[in-house]
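*Asks:* Structure here, sequence nowhere to be found:
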């Protein structure tokens, strides 16, 4: 069976990322300038591999990141609502620092195995996994043997990769993420091989240049 390369990227930075506000599924922020630079740096890095198809969620920050790369490679961009970020319910739009105790509590419960527990007004990790996994299985099957760019969201990457790599959802916190980070996996039809996780060195050119005083 031919090898399918999955280049999973966390979307570039938004203003909500920069100032520490929760986004989730219901906040549809575009990229800021740093986020656009991160997407361009990703496109440049992937030139060593080539991309056959680009896939994103339906949210602006994901579609815009994927679109910048897709334009460089002149490939089609497919977007799916099933790949949208987990619904953080009542926490969406709030500053993380203002609800840190509440976030710590639910994270602790997830780590104890309560992965069917949803944030009020939102969804649980197991619910998010069900939709993202079904869609990604169809993407891989439809583009077998191709190099696929997939632009996702931080919590959704943790959920999906903890399942694919056999960690279990209760250990999803072990999957690190940052804006523009790259995860390269190879699928041989039976199992995933990790090439890299949370790779960020390709983003150095997107950082603001320091000016000597």
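*Replies:* Thanks, I have the structure now. On a predicted model such as this, the values are computed, not experimentally measured, just so you know.

*Asks:* going forward, measure contacts between C-alpha atoms and count neighbours the same way
*Replies:* Noted.

*Asks:* helices or strands next to the top helix by length along the chain in the packing?
*Replies:* Identified as the longest helix of the chain according to DSSP state H is helix 125-142. Helices and strands touching helix 125-142, as assessed by 3 or more CA pairs under 8 Å, 6 or more residues apart in numbering; DSSP states H and E, comprise helix 154-164.

*Asks:* how far does the helix or strand following the helix it packs on sit from the chain's center?
*Replies:* Elements were assigned by DSSP states H and E; along the chain past helix 154-164, the next helix or strand is strand 182-187. Centroid displacement of strand 182-187 relative to its chain, using CA atoms, centre = their mean, to the nearest Å, is 12 Å.

*Asks:* Okay, angle between strand 182-187 and helix 125-142 too, please.
*Replies:* 60 degrees (axes from the mean of the first three to the mean of the last three CA atoms, to 10 degrees).

*Asks:* who's in contact with strand 182-187?
*Replies:* Under the criterion CA atoms under 8 Å, 6 or more residues apart in numbering, residues 3-10, 192-200 lie in contact with strand 182-187.

*Asks:* same thing but 10 Å
*Replies:* The contact list for strand 182-187, computed with CA atoms under 10 Å, 6 or more residues apart in numbering, reads 1-11, 42, 140, 144-145, 147-151, 157, 161, 165, 177, 191-203.

*Asks:* show me where this structure has strands.
*Replies:* 4-10, 53-57, 77-80, 147-152, 182-187, 192-199 (DSSP state E).

*Asks:* In CSV: the ones you listed, plus distance to residue 136 and mean neighbour count.
*Replies:* Formatted as CSV, the strands of the chain follow (distance: least, CA to CA, whole Å; neighbours: other CA atoms under 10 Å):
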stretch, distance to residue 136, mean neighbour count
strand 4-10, 10, 24
strand 53-57, 10, 24
strand 77-80, 10, 17
strand 147-152, 9, 25
strand 182-187, 12, 20
strand 192-199, 13, 15
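
*Asks:* next up, a second structure to put side by side with the first:
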């Protein structure tokens, strides 16, 4: 083993967050990858609260999806001049033709049947005009492989989306894809993970952590 290899870090720390609240979140409207919504006032306040809690962390890079609600959620970190990459592979799942509208009773029943199908193992079933969980994890995997291939980035911040986080966590933690709904999430929640290079595995330190929002006043 060369000196360079022996000096490589054995652990990578990943701060994985969901974006802050949007008006679509508040109204119960399905966004998906086809709706490039902005954070609302509360969402920006959540992003600020997260920054205040974690601005002291020396992140080597910030990774986001290609959608602006993730960009806005890490804006203060980017303004510090941190290296940043955005990847469409980290985008939210495409919910297809029902994205971007207030769901009616028929839509709600459709989503229930679809998600129940996924829980029962039919993870290759796409939404109408959209993606399946299997489609999403297939596009996520190259991004994760890229991140893991960069051991020099010892600590990174990744901003994503609710369903996409549920899906990617099954990949990182070697769980069955149909178990994705066991992972809870909320706007601007934090999953803190470590990747052990010797064991070749990810481990969870924090799950759906919202402690950074404790002092946030919600009107």
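*Replies:* Cool, got the structure. If you're wondering where the values come from, they're calculated on a predicted model, not measured in any experiment.

*Asks:* TM-score for this pair?
*Replies:* Once superposed, the chains reach a TM-score of 0.92 (TM-score structural alignment, normalised by the length of structure 1), with 208 aligned residues with a CA RMSD of 1.6 Å.

*Asks:* re the thing from before, pull up the aligned stretch in structure 2 for the longest helix of structure 1.
*Replies:* The alignment of helix 125-142 of structure 1 onto structure 2 (TM-score structural alignment) covers residues 133-150.

*Asks:* What of stretch 85-95 of structure 1?
*Replies:* With TM-score structural alignment as the criterion, stretch 85-95 of structure 1 aligns to 92-102.

*Asks:* Pull out the buried positions in the matching stretch.
*Replies:* 92-96, 98-100 (16 or more other CA atoms under 10 Å).

*Asks:* Pull up the distance across it, start to finish.
*Replies:* Start and end residues of stretch 92-102 of structure 2 are separated by 18 Å (CA to CA, to the nearest Å).

*Asks:* Quick one: residues in contact with that stretch.
*Replies:* 24, 27-37, 65-67, 104, 107-108, 110-111, 126-133, 135-137, 160-165, 167.

*Asks:* if we go to 7 Å?
*Replies:* The contact list for stretch 92-102 of structure 2 (CA atoms under 7 Å, 6 or more residues apart in numbering) reads 29-35, 127-131, 136, 161, 163-164.

*Asks:* how far does it sit from the chain's center?
*Replies:* Distance, stretch centre to chain centre, for stretch 92-102 of structure 2: 17 Å (CA atoms, centre = their mean).

*Asks:* Using TSV, please lay out the strands of structure 1 together with distance to residue 110 of structure 1.
*Replies:* Output for the strands of structure 1, formatted as TSV (distance: least, CA to CA, whole Å):
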stretch	distance to residue 110 of structure 1
strand 4-10	22
strand 53-57	24
strand 77-80	26
strand 147-152	21
strand 182-187	23
strand 192-199	22
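
*Asks:* re the thing from before, next step: the buried residues of stretch 92-102 of structure 2 restricted to helices.
*Replies:* Going by DSSP H, the helices hold none of those.

*Asks:* and which of the residues you listed is nearest residue 181 of structure 2?
*Replies:* residue 93 (14.0 Å; CA to CA).

*Asks:* Look up how far residue 184 of structure 2 lies from that closest one.
*Replies:* Residue 93 of structure 2 is 16 Å from residue 184 of structure 2, by CA to CA.

*Asks:* In TSV, list the buried residues of stretch 92-102 of structure 2 along with distance to residue 83 of structure 2.
*Replies:* Output for the buried residues of stretch 92-102 of structure 2, formatted as TSV (distance: CA to CA, whole Å):
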residue	distance to residue 83 of structure 2
92	22
93	25
94	27
95	31
96	32
98	35
99	32
100	32
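
*Asks:* okay, which residue is most central for structure 2?
*Replies:* residue 160 (2.8 Å; CA atoms, centre = their mean).

*Asks:* How about the counterpart of that residue in structure 1, nearest residue that isn't a chain neighbour?
*Replies:* Aligning on TM-score structural alignment places residue 160 of structure 2 opposite residue 152 in structure 1. Leaving aside its chain neighbours, residue 152 of structure 1 sits nearest to residue 10 (5.1 Å; criterion: CA to CA, 6 or more residues apart in numbering).

*Asks:* Contact partners for the one you found?
*Replies:* Residue 10 of structure 1 sits next to 151-154, 178-182 when contact means CA under 7 Å, 6+ apart.

*Asks:* if I look at the equivalent of it over in structure 2, how far off is residue 169 of structure 2?
*Replies:* Under the alignment defined by TM-score structural alignment, residue 10 of structure 1 corresponds to residue 18 in structure 2. Residue 18 of structure 2 sits 12 Å away from residue 169 of structure 2, taking CA to CA as the criterion.

*Asks:* if we can go back for a sec, what are the neighbouring residues in contact with the residue nearest to the centre of structure 2?
*Replies:* Contacts of residue 160 of structure 2 by CA under 7 Å, 6+ apart are 17-19, 64-65, 70, 90-91.
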